[in-house]
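Novice: The following block contains a protein sequence and its predicted model.
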Amino acid sequence: MPRFLRRLLPALLLPLPGCDGREEAAPAMPPPEVTVARPAQREVTDWDEFTGRFAAVERVELRARVSGYLDAVTFTDGQLVRRGDVLFRIDPRPFEAALAQAEGRVAEARSRLALAEREQARATALLRERAGSEAVAEQRTQGAEGARAQLATITAELQRARLDLEFATVRAPQDGRIGRHLVSPGNLVSGGEASGATLLAVIVTVDPIDISFDIDQAAALRYARLAAAGSRRSSREFANPVQLGLEDERDFPHAGRVVFVDNEADAGTGTIRLRARFDNPGGQLFVPGAFARLRLLGSAPYRALLLPDAAIATDQSRRVVYVLGPENRVSMREVRLGPLNDGLRVVRDGLRPEDEVVVRGMPRVRVGEAVAPRRLPPAAPLPDGRS
């Protein structure tokens, strides 16, 4: 063996560090720190959320009741009007002439009636004195009755002429907001009682205002069973409360009440139409035709367990929470959820009041492994939304 190999051999046979057949034990990792809390317990009431559309309580189409040329529009498009306000004027001169003519015919008919009554009285007096014939007396009586009937007919024509003159001035039939005028001065408008009469404008009431919304069959059946059990009164018999929120509002700050439940379900969708009524001072906030979110009282008050949404995880189609068990080991628990209530989620099933649930630190949790819990008071909303 060469001399240099004999010198290297002892060095090669020395054991290398860490290769003596024994592995050094890795330092144990401390359990992850998590925050746990028991579910909150309080009395809650369920509210079912829907989308609705505002609708005026009353909507009136202003149509001409007499024909003629439109003289004036006396309002500003879109303004609020009061009952009795003058809105349109139709040229009154033809109706004034017709009224004067009817008044003249009435005066003439009254004069004829007075003459006929005098002749009837004279004929009756002569008949009593046996100086006149019975036939003449009957003729005079018939003439007086005919004159009286003619006066009644002409008087009715006079009343109609007065109405036509009154209808030449179109007034607001109710308080509300008027839309734009659909006919400008100088145009000929057609009057009448039928739908063929010229449409002049539309007035809608603004305070109060209704909102229409539909509930599905499942909700309708649940409400009916609650009413039968005495837990929640039927909206057909009681004005159940409704809360409303607009698009730029986070919560439901406006309070109203149910005023109508339809008597049948829609044949196409199976839904039932309801109407709720809200105050709308000034008519500025709620506008007919606009959409809004609302929620309807869905249950009687009951005792519930609640957790922040951040403490609830999703496992495929299941909703689960992580519950602290013996030796601080974590287990997964499937839960059935209810609606939000003041920032907390109602847990209907799968949780006990004494359970300690992981509310923060969930990404560090492994089922079956121990954790280092930091305990908080019963669950409260997490403002920063962290898990």
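Specialist: All right, it came through fine. Worth saying up front: this structure is predicted, and the values here are computed from it rather than measured.
Novice: From here on, just use CA atoms for contacts and neighbour counts.
Specialist: Will do.
Novice: what number of residues lie near N263?
Specialist: By other C-alpha atoms under 10 Å, 10 other residues sit near N263.
Novice: where does L99 land in three-state SS?
Specialist: Using DSSP: H, G, I helix; E, B strand; the rest coil, the three-state assignment for L99 comes out as helix.
Novice: Contact partners for it?
Specialist: Contacts for L99 were tallied using C-alpha atoms under 8 Å, 6 or more residues apart in numbering; they are 158, 161-162, 165.
Novice: Any chance of a markdown table for those, columns distance to L14?
Specialist: A markdown table is the format used below for the contacts of L99 (distance: C-alpha to C-alpha, whole Å):
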| residue | distance to L14 |
| --- | --- |
| L158 | 136 |
| A161 | 132 |
| R162 | 131 |
| L165 | 128 |
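Novice: so of those residues, which ones are in strands?
Specialist: If you go by DSSP state E, the contacts of L99 have nothing in strands.
Novice: ok, these vs D20, which is closest?
Specialist: Among those, L165 lies closest to D20 (C-alpha to C-alpha), at 120.7 Å.
Novice: For stretch 50-69, which residues meet the burial criterion?
Specialist: For stretch 50-69, a neighbour-count test (16 or more other C-alpha atoms under 10 Å) marks 51-57, 59-60, 62-69 as buried.
Novice: Tell me the first helix or strand C-terminal of the longest strand along the chain.
Specialist: Ranked by residue count under DSSP E, the longest strand found in the chain is strand 47-56. Downstream of strand 47-56, the first helix or strand assigned by DSSP states H and E is strand 59-63.
Novice: So what's the gap between that following strand and the chain middle?
Specialist: Remark: strand 59-63 is offset 22 Å from the chain centroid, using C-alpha atoms, centre = their mean, to the nearest Å.
Novice: Pasting the second one now:
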Amino acid sequence: MLGSNPELRRKPGLRGKSRGLSLLGGAFGALLFLAACEEQNTYAPPPPPTVTVAQPLIRDVTEYLEFSGTTAAYARVEIPARVPGVLQAVHFEIGSEVSKGDLLFTIDPQEYDASVQATEAELARAQAVLSEAEKTLGRARTLIQRGNISQASLDEAEANYLSAEAEVLVREANLTSARIDLGYTQVTAPMSGRVGRNLVDVGNLVGQGSATVLTDITVYDPIHVYFEVNERDLLRAIERIRSQIGEGGSARDQANFPIEVGLTTEEGYPHVGVTDFTESQVDPNTGTLQVRGVLENPGKQPALLPGLFTRVRVPIAERAAMPLVSENAVGFDQSGRYLLVVNDEGIVEKRTVTLGQLVEGLRVIERGIDPSDRVIVTGVQRAREGIAVQAEEIDMMSLLLSANGASASETGRRGDGQRATGDSPGAAPDAATD
């Protein structure tokens, strides 16, 4: 274009001027672009993180001591063969309930029946001899008065009578023993309970040389539970119990206090009972005291069987107006357990706390917070001590209801026999809560 225009060719300065204007415009555009970029990169602080807060739930709670225990039969007896002989019959169904006096086994009684008959005959003969000796003694006493016999004859008659009388006593004792042995051939239940399996089959010789155990009977209702109390918990329990019943309370009052028991697959502590025995001293090797409780365990298929592992808790005190917070709100660092709270200015503060037991999914706070504190229950990971947050308030009671609902749902899912994981409402706090 420039080469074809004669005017431009005649004015070479105009071309340079046009090129300068173009460069000036490009520089001006670059300055505008840089200014726009600088304005877009200006730093803007992020908004405060949003957290959920709730004031502690204030409730009266029961203070518990929690232990691990083992169930044991209320009573158990082995049924032996008390006389030797051949086992003739079994009269019970394995695993059934039997009553005291029910016939369980029969040992061949023929030998013992014959022994009874022979002893009865010997007793009859001894009684006849005694009768004759009594008559002889009577005649001797009459004749001695007439002077027809000597004193020696009278003494002999009295001795024969006493000997015959003693022989009758011996034969009566033998007959009693023979009848007892005959009775032992009918093996009966010494108490009511659940009978086990027969340990010896019909046709075997039993009781030869030593007593042969034939079966056993176990009493499931009631049932015992044994648990060990460490020294620290023992002293706490003694202090609380004495404060409740007074120093003048009897030993039975101090020994019989309520207990609650739950199995590993059960929610909470559905079985209740009382303690009925406490060892007289602390074991110096373990530093624990063994305690035994007794619980009702009815039904043909009782819920508790001997030898099961159990969770045991013992209520020792009622505590009024204790603060409870969600377990999720509790944090842990080198200083121990803590809660984060939001003050009136919206600033996060850290409160070191002492934890108590778990109550229906909420944790009791022994020390460290006030009832009016707004505790961060969700969004704890986004909160830091000293920063500002946007707090949304909820009621701690809603978390309690949610925990109970989740617990009920978990119990329903465990209907297939699978064991759930996680803490149960009765789980003991860890060592850091002390």
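Specialist: Received the coordinates, thanks. Please read all numbers here as calculations on a predicted model, not as lab measurements.
Novice: Can you give me the TM-score here?
Specialist: Once superposed, chain against chain, the TM-score is 0.91 (TM-score structural alignment, normalised by the length of structure 1); 382 aligned residues with a C-alpha RMSD of 2.5 Å.
Novice: which position in structure 2 aligns with L126 of structure 1?
Specialist: Aligned counterpart of L126 of structure 1 in structure 2: L143 (TM-score structural alignment).
Novice: Could you pull out the helices in structure 1 for me?
Specialist: Shown for structure 1, the helices assigned by DSSP state H span residues 3-13, 93-128, 134-167, 217-229.
Novice: Burial check on the match of L126 of structure 1, number of neighbours?
Specialist: 15.
Novice: so it touches I149, yeah?
Specialist: Yes: counting by C-alpha atoms under 8 Å, L143 of structure 2 does reach I149; the two are 6.0 Å apart.
Novice: what's the counterpart of D370 of structure 2 in structure 1?
Specialist: Using TM-score structural alignment, D370 of structure 2 lines up with R352 in structure 1.
Novice: same check, this time on I241 of structure 2
Specialist: In structure 1, I241 of structure 2 lands on A227 (TM-score structural alignment).
Novice: Quick check: chain neighbours aside, which residue is closest to that match?
Specialist: Leaving aside its sequence neighbours, A227 of structure 1 sits nearest to R233 (C-alpha to C-alpha, 6 or more residues apart in numbering; 5.0 Å).
Novice: Now for the equivalent of Y184 of structure 2 over in structure 1, how many residues are close by?
Specialist: For Y184 of structure 2, the aligned position in structure 1 is F167, judged by TM-score structural alignment. For F167 of structure 1, the neighbour count with other C-alpha under 10 Å is 20.
Novice: Ok, L305 of structure 1 next?
Specialist: L305 of structure 1 has 22 neighbours, counted by other C-alpha under 10 Å.
Novice: Now do the equivalent of it over in structure 2 against R374 of structure 2, distance only.
Specialist: The equivalent of L305 of structure 1 in structure 2 is P323 (alignment by TM-score structural alignment). Separation of P323 of structure 2 from R374 of structure 2 (C-alpha to C-alpha, to the nearest Å): 12 Å.
Novice: residues shared between the contacts of these two?
Specialist: Here P323 of structure 2 and R374 share the contacting residues P56, scored by C-alpha under 8 Å, 6+ apart.
Novice: rewinding a little: my guess is the match of Y184 of structure 2 contacts R63, does it?
Specialist: No: taking contacts as C-alpha under 8 Å, F167 of structure 1 lies outside contact range of R63: 10.4 Å.
Novice: Could you pull up the contacting residues of the nearest residue to G331 of structure 2 once chain neighbours are set aside?
Specialist: Of all residues not flanking G331 of structure 2 in the chain, Y338 sits nearest, at 5.2 Å (C-alpha to C-alpha, 6+ apart). Shown in contact with Y338 of structure 2 (C-alpha under 8 Å, 6+ apart): 330-332, 350-353.
Novice: Just the buried subset of those residues, written out for ChimeraX, thanks.
Specialist: Entered in ChimeraX, the line below selects the buried ones among these, by 16+ other C-alpha under 10 Å:
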select :330,331,350,351,352,353
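Novice: For the contacts of Y338 of structure 2, please prepare a markdown table with the additional fields distance to L169 of structure 2.
Specialist: Output for these, formatted as a markdown table (distance: C-alpha to C-alpha, whole Å):
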| residue | distance to L169 of structure 2 |
| --- | --- |
| V330 | 85 |
| G331 | 86 |
| F332 | 85 |
| K350 | 93 |
| R351 | 90 |
| T352 | 87 |
| V353 | 84 |
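Novice: Brilliant, that's me finished.
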